[in-house]
Each structure stands twice: as C-alpha cells, then as structure tokens.
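Peer 1: Only the shape, not the letters, is given here:
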C-alpha cells in the first residue's frame, strides 16, 4: 500500500499496488505520447526549415547566376555598340580623307590643265578608282561589323537561355530532392512512431505478464508450506519439461535423482543420447526456493559446493541451480548467470524458473553443434592410433630386420675373414710349394752340372788320380781341358736358399 498526496487539495489517500501501477502507467503513457508528439513536431519543423533554407539558397544562387549572365550580356552589347561607333568614326574619317584627296586632286587638275589634260584625266580616273575601292572596303567592313554584332547578340542570347534553363533544371531538381527528403523524414517519423508504439505495447504486455506471474507466485507462496514451496518449484520445472518432452526432447531422459549411494543426491538429472547410444549432454539440476516469511535466509552460493559434488558423483557435464533465493538481487535477476568463474566450480549456472527450458535448449544445442567436432576428433584420434600402431609395427619390423641384418653381416664378415685366412694359408702353401719347386729345379740343375772333375777340383789326390787316368786315355784321344772354372759353392748355396 502507498500514500499519494493530491497536488490540488493536499489530501492524502492510499492506493494498493495495482492502483499505483495503473497511475504510473497512465502518467508514463501520457508523457510518452507528449514526448512522441513533440519529437514528431520537431522533426517536421526541422525538415521544413531545411527545405526552406535549401530553397532559399538555391533561389539566391540562381538569381546570382542570372544576374551575372545579364551583366555579361550587357557588357557584350556595350562592346558591340562601342565597336560600331568606332567603325562609324573610321568611316567618317575615311570619307573626310577622301574629300581632302578629291580637293587636292581638283587643285592639281586645275594646275595641270595647262600642262597635260591627259595626265589630269588619268589622275582623276585613279582617284575615282581609289575612292570606289575605299567605299567598297568601308561597306564590306560595315556589313561584317553588323554581322558580327548580330552573331554576338544571338550567341549571348542563346547562352543566357541555356543558363536560364540550367538554373530552372537545378531548381526543379532541388525542389524534387527537398520533396523526397520531406517524404523520407515523414516515413522515418511514421516508422519511428510505429516502432515506439510496438515497443510500448510489448513493454506493457511484458509488464502485465510479469505482474501476473508475480501475483501468481505471491498467491502460491501464501498458500504453501516450506516443504511445499520447494516441491512446487520442482513440480513447475517437471511440468515445463513434460510439455515439450514429446516434441523437443524425444531422446532425452529427465527425472529425479534417487541414487544416494554416495551419501548425497541432487534433485533432477537430464541426459540425452544420440542414435549410436553415445551421451550428448548431461545436466545435474538443483531446485531451491523459500517462503517469503522464512527467518533463515540462504544465499545461492551456499548450495554450489553440494551441487558440484553431486554433479561429479553422477558423472554429469553441467550443473544448474534453479533458484528463487535472493529475489532482490539484480545480479541473479538478469537471466542466465554463469558462476563458474567466480565460484571455482566449472560449468555451473544459476537461473530463475522461467529460464529452465531456455537453459536446457542452449546447452543441448551447443552440445549438438560440438557433437560433430567430437566425432571428427575421435576419428582423428583413431587415425592417429592406427598410424601409431602402424609406426610401432614398422619400427618392430625394422628392429627385427636390423637385428637379422646385423647377425647376417657379422656372419658374412666372419666368413670373409675365414676366406681371407684360408687364402693367406693357401698363398703361403703356394709360396712354399713354389719355393720347393725352385729348390728342386736348382737341385736338378746342380745335379746336371755335377761331374767328376767338379768333385775332384779341390782334392789333390783325386785330381792326381784323374790326371793320371787322363794321361793314359790321352794316348789314343785328343787332349781336352780337364778342369773348368765353376761357380763357388757359396753361389750354389745362395741359389738354393733363394725365396
């Protein structure tokens, strides 16, 4: 109830909230209509003033241009008259000159009559020809001057007409532009008035709706107990969801949280699955309300810790507190409030009951939009896993192949070493066999060169015996050198010990 003082009689009278709201709307609507009418009048006056100023400027400009052209025409006319006067003076001067020349010619003729009549006649003929030529020249110049003056006047008149027509066209264009601006201003004013009227009606409807909701809530709270107050909010949210369950949430599950295995439970859980059975989104809801006459007032933040614990325990992605606590808080009355940055609990929101369905819709649409990205991410991860497995298998194969290659390489090197050792042994045997063959050849050579004389060369006894035998043989055979110089035994031994 509010007391209002009459400005005329000074009497105080009491009105209820509905009456007060009606008085406020009446005053506000009257002020709004007066302001709207004043604004429309100001717009029309400004448009008319701009139109008059533009028209005045255009008329002044056109008058100035017309006056300039008229001055230019007057100057051309004055110039043409001055040129005509100059030509007339020139003609008079030429005529006076001609008359003087005629007088001189007459005097000369009189003086020359006595001398030569024929010469005087010739001079007179030449003077007449010169006069006729000068007269013809003066006539031609006068005609040309008249033609030029007429042409100049015609051109000046044509230019003046063209300038006048251009000024008239510009004036008409400016008038049309001013008319268009006036029409646009009228349309803009009409559109603004219509828009403001629509906004005013929408505002009135919104105020009426809010007032009805407030009255319904007050009436409901006045009739409910403390337990019924909380249950009524849960029932309200459940009814709002059930209204759209068959049309908008066919694949969603929404129900009370009855699992208290961890010692705590929330109020409601919302889950939605896709066609493959994968979870799209999950929300833990907590509904909090209190009566108007409650003595133990609580704040919204008192329920954040329990709500976050329930969300984590039930494996939900989001946590939403549907609250009617702190009714006078402008912070929570603005709509959907994100409290994750302030409370430290991720993906947590506080809403009023009227935003229950919009909140579910926003979270659900965001999850559906991100579902494709998550699927693509899962496919990329699976591809990365496949590539990783392939790389691991390739690395395993490469390691096994490398190990087998190392073993084969070592065996090959051992075989090469054995072959090299065998080759060395065979080479050594070959060298030994070659040396043995050389020794056998040398021995054979020595054996071939071995004679009795060589054996007895340093043996005096044997030498004497052989000499005696030779002497006996010499009795019937020719003598021969019994002894030949041979190589020393050291040389033979060196040949045997070569290699």
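Peer 2: That came through fine. Small disclaimer: the values here were computed from a predicted structure and weren't measured. Residues are numbered from 1 along each chain as shown.
Peer 1: going forward, measure contacts between C-alpha atoms and count neighbours the same way
Peer 2: Noted.
Peer 1: And the strands in the protein?
Peer 2: Assigned by DSSP state E, the chain shows strands spanning 2-5, 12-15, 252-256, 268-273, 279-288, 318-323, 337-338, 348-351.
Peer 1: for the first one, packing partners?
Peer 2: So the one you mean is strand 2-5. For strand 2-5, the packing partners by 3 or more Cα pairs under 8 Å, 6 or more residues apart in numbering; DSSP states H and E come out as strand 12-15.
Peer 1: then this one, side by side with the first:
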C-alpha cells in the first residue's frame, strides 16, 4: 500500500511539474508576443508620425504658395499679373542658367509671324551645337476680380500655332487661370489629346517641366544621332543612285548626240567623196576632150582646110606666089617657115 501511495505521489508531482513548465512556456511566449507587438506598434506610429509630418509640411508649403500667389494677385492689376508671371519665370530660369542650362537659349519671342507671337522660346543645344529640345512658352494670368474669365483651353489653339510657326518641338502653357480646377492644380498636365506635345503647368512647375523635357531629349539624343547617321547613309546611297542615274542619262544623251553627229559627218564625207568623184569624172572627160581637140588641132593642115574650097585654095596660092616673088626680089633664096608649111601642104 505504501508503494502504491508513493507511485501516486510521484505521478502527481510529475504532472504538477509538467503543468508548471507548460505555464512558464506559455507565459514566455506571451511576453515575447507582447514585446513584438509593442515594437511593431512603435514603428508604425513612428512611420505614421513621419508621414503626417511630411504631409503637414507639404500642406503648409502648398498653403504658403497659395497665399503668396493670392497675395501677389491681390496686389497687382491684370496687366501687371501677366508681366510678373513672365518675370517670375525669367528670374527662375536665369537663376539656374549657368549651372543647369549653360548652352540654352531662353528669350522673349519678339518676332511676329502672321500677326501672332508667343511669350518665350526655350532652346537647348549639345556640345556640337545641335539642338536638343525647343519649347514655346505662353504665360497667362488674371486678377481675382476680373469679369472676363478665360479657360486654359481657350489658349491652346494659338499656342499650338505659335509653336509650329517658330519650329518648336513642345508647347507649354504656364497658367494661373482656373485656380479651382484640380486637373491643372495636380501638377504637370498633358493635354496632347487636344494638341500634340502640349502641357499646362502652374508657375512652380516651370523649371521641372524644362528639366523633364530636356532630360528626355538627352536620353533620346544617342538614338536620334544613330537614326540621323542611318538616314544620312540612306541619303548618300540615294544621292549616289541619283547621280549614277543622272550620269547614265547624260552619258546616253551625249553618246546619242555624238553618234548622230558622227553619222552626219560620215554622210557629209560620203557626199564629198561622191561630189569629188563627179568632179574627177568631169575633169577626166574634159582632159579627154582636150586631148581629142589637141589631136585634131595637130592633124589640121592647109590642104585639109582648103579641101573642097577652091576659092580659099586660090587665094592661098596667090598669096604664096606673091610672097615668093617678093623674096626673090630681095635677092635671098631663103624660104620662110610659113612658106615651107604651105609648100608641104601643097605637096601632100
């Protein structure tokens, strides 16, 4: 009986010890969980507080900006508002020109084209002098008590026209119009669904829009250079083909003209040969006729001339006799050559 009681007590002690160990383990796990929860809650509260502080700071900045703009607008006339907005943008740009835009051009647009002009033109260039990006700016504002309120959209068409006339890539409307419109208050507003490459911004986004467009252009500059190189290669090939075709045309034309003139020269030579041949034949014929005439002249005698002509023969005989008598009277026995010929003729 004592042994059974001792066994029961040992089993009871073991159960008690196991229960205490389990309770201690659960307590330890609970403490670790509470510590982790406290840490997570602390981190979440810190992050939330940081976000709230940043939000409050952003709200405060927006409120200060709104107050500044409202104060500026309240103090100036409608005309002065526009001028001050232009001056604000010009000052902001010149403040960063030397460091951020050393090769950029930003000036008032004073050139009137077809009766209109923009407010400012921005152009930036690379080290080789090639244009990277160009922007036509229009600045619009109005007083709070203005009775003729205009919308931003009412200026889009003219701005797009000015951009095209001046050869700018982008158009940006810097506007304080429609101050309650959340679309334009949100930041940089892309309105390319109405007019391509056009944006509407509030004045505080003036420098950011230039930076964004300039950086985007710089990123694509390498690709544009490669594209331009390929285009130039295509132009060179096209120009070579055009020059080759032009050379072929001119060479063919010159060959045709030379061939025609060569043929004409040959024809003229043939005509000259034919003409000379005719002259030769005429000369040969003339020579033959002259030879025949000479032969006939050489064969001509007084006897033949007087043959069949007794009157002429009698006259010649009388002349011969008279000449012979005169010669005898002169005491010479000489005979004249003409007499000899007459004697020969009479002797035939």
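Peer 2: Okay, I see it. This structure is a prediction, so every number in the text was calculated from the model and none was measured.
Peer 1: picking that back up, CSV for the strands of structure 1, including mean neighbour count?
Peer 2: Shown next, in CSV, are the strands of structure 1 (neighbours: other Cα atoms under 10 Å):
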stretch, mean neighbour count
strand 2-5, 11
strand 12-15, 11
strand 252-256, 15
strand 268-273, 18
strand 279-288, 23
strand 318-323, 24
strand 337-338, 16
strand 348-351, 22
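Peer 1: Show me where structure 1 has its helices.
Peer 2: 17-112, 117-223, 226-248, 304-313, 340-343, 356-449, 452-455, 460-474, 489-496 (DSSP state H).
Peer 1: The third one corresponds to what range in structure 2?
Peer 2: Right, the one you point to is helix 226-248 of structure 1. Counting by TM-score structural alignment, helix 226-248 of structure 1 falls onto residues 78-100 of structure 2.
Peer 1: Verify the stated contact: residue 286 of structure 1 with residue 257.
Peer 2: No: under the criterion of Cα atoms under 8 Å, residue 286 of structure 1 makes no contact with residue 257, lying 10.0 Å away.
Peer 1: got any residues that touch both of these two?
Peer 2: Residues within reach of residue 286 of structure 1 and of residue 257 at once, by Cα atoms under 8 Å, 6 or more residues apart in numbering, are 266, 267, 268.
Peer 1: how near is the residue nearest in space to the middle of structure 1 to residue 73 of structure 1?
Peer 2: Nearest to the geometric centre of structure 1 sits residue 373, at 21.9 Å (Cα atoms, centre = their mean). Residue 373 of structure 1 is 82 Å from residue 73 of structure 1, where distance means Cα to Cα, to the nearest Å.
Peer 1: cool, and residue 251 of structure 1?
Peer 2: Distance from residue 251 of structure 1 to residue 73 of structure 1, by Cα to Cα: 91 Å.
Peer 1: repeat for residue 193 of structure 1
Peer 2: 54 Å.
Peer 1: Likewise for residue 394 of structure 1?
Peer 2: In terms of Cα to Cα, residue 394 of structure 1 sits 102 Å off from residue 73 of structure 1.
Peer 1: Pull the contacting residues for the equivalent of residue 207 of structure 2 over in structure 1.
Peer 2: Counting by TM-score structural alignment, residue 207 of structure 2 lines up with residue 357 in structure 1. Residues counted as contacts of residue 357 of structure 1 (Cα under 8 Å, 6+ apart) are 240, 241.
Peer 1: Neighbour count: residue 394 and residue 73 of structure 1, which is higher?
Peer 2: residue 73 (19 against 12; other Cα atoms under 10 Å).
Peer 1: Spatially nearest residue to that one, not counting backbone neighbours?
Peer 2: Spatial nearest neighbour of residue 73 of structure 1, excluding adjacent residues (Cα to Cα, 6 or more residues apart in numbering): residue 156 at 5.8 Å.
Peer 1: Can you give me the neighbour number for that neighbour?
Peer 2: Around residue 156 of structure 1 there are 19 residues (other Cα under 10 Å).
Peer 1: Likewise for residue 469 of structure 1?
Peer 2: For residue 469 of structure 1, using other Cα under 10 Å, the count is 11.
Peer 1: And it, how far from residue 433 of structure 1?
Peer 2: 44 Å.
Peer 1: Give the aligned equivalent of residue 307 of structure 1 in structure 2.
Peer 2: Per TM-score structural alignment, residue 307 of structure 1 is aligned with residue 159.
Peer 1: any idea how far residue 267 of structure 2 is from its match?
Peer 2: For residue 159 of structure 2, the distance to residue 267 of structure 2 equals 74 Å [Cα to Cα].
Peer 1: ok, those two, which is more surrounded?
Peer 2: residue 159 (24 against 12).
Peer 1: Give me the mean distance between the match of helix 226-248 of structure 1 and structure 1.
Peer 2: Taken over the aligned residues, the distance from stretch 78-100 of structure 2 to structure 1 averages 1.0 Å (mean Cα distance after the TM-score superposition for structure 1).
Peer 1: Pull out the buried positions in that stretch.
Peer 2: 78, 80, 81, 82, 84, 85, 86, 89, 90, 93 (16 or more other Cα atoms under 10 Å).
Peer 1: List of residues touching that stretch?
Peer 2: Counting by Cα under 8 Å, 6+ apart, residues outside stretch 78-100 of structure 2 touching it are 72-73, 104, 119, 139-143, 146, 203, 206-207.
Peer 1: Confirm for me that residue 118 of structure 2 is in contact with residue 164.
Peer 2: No: between residue 118 of structure 2 and residue 164 there is no contact, the gap being 10.9 Å when judged by Cα under 8 Å.
Peer 1: who's more crowded, the two?
Peer 2: Neighbour count, other Cα under 10 Å: between residue 118 of structure 2 and residue 164, residue 118 has more, with 24 against 14.
Peer 1: List the contacts of the more buried one.
Peer 2: Neighbour list for residue 118 of structure 2: 108, 109, 110, 136, 137, 138, 159, 162, 163 [criterion: Cα under 8 Å, 6+ apart].
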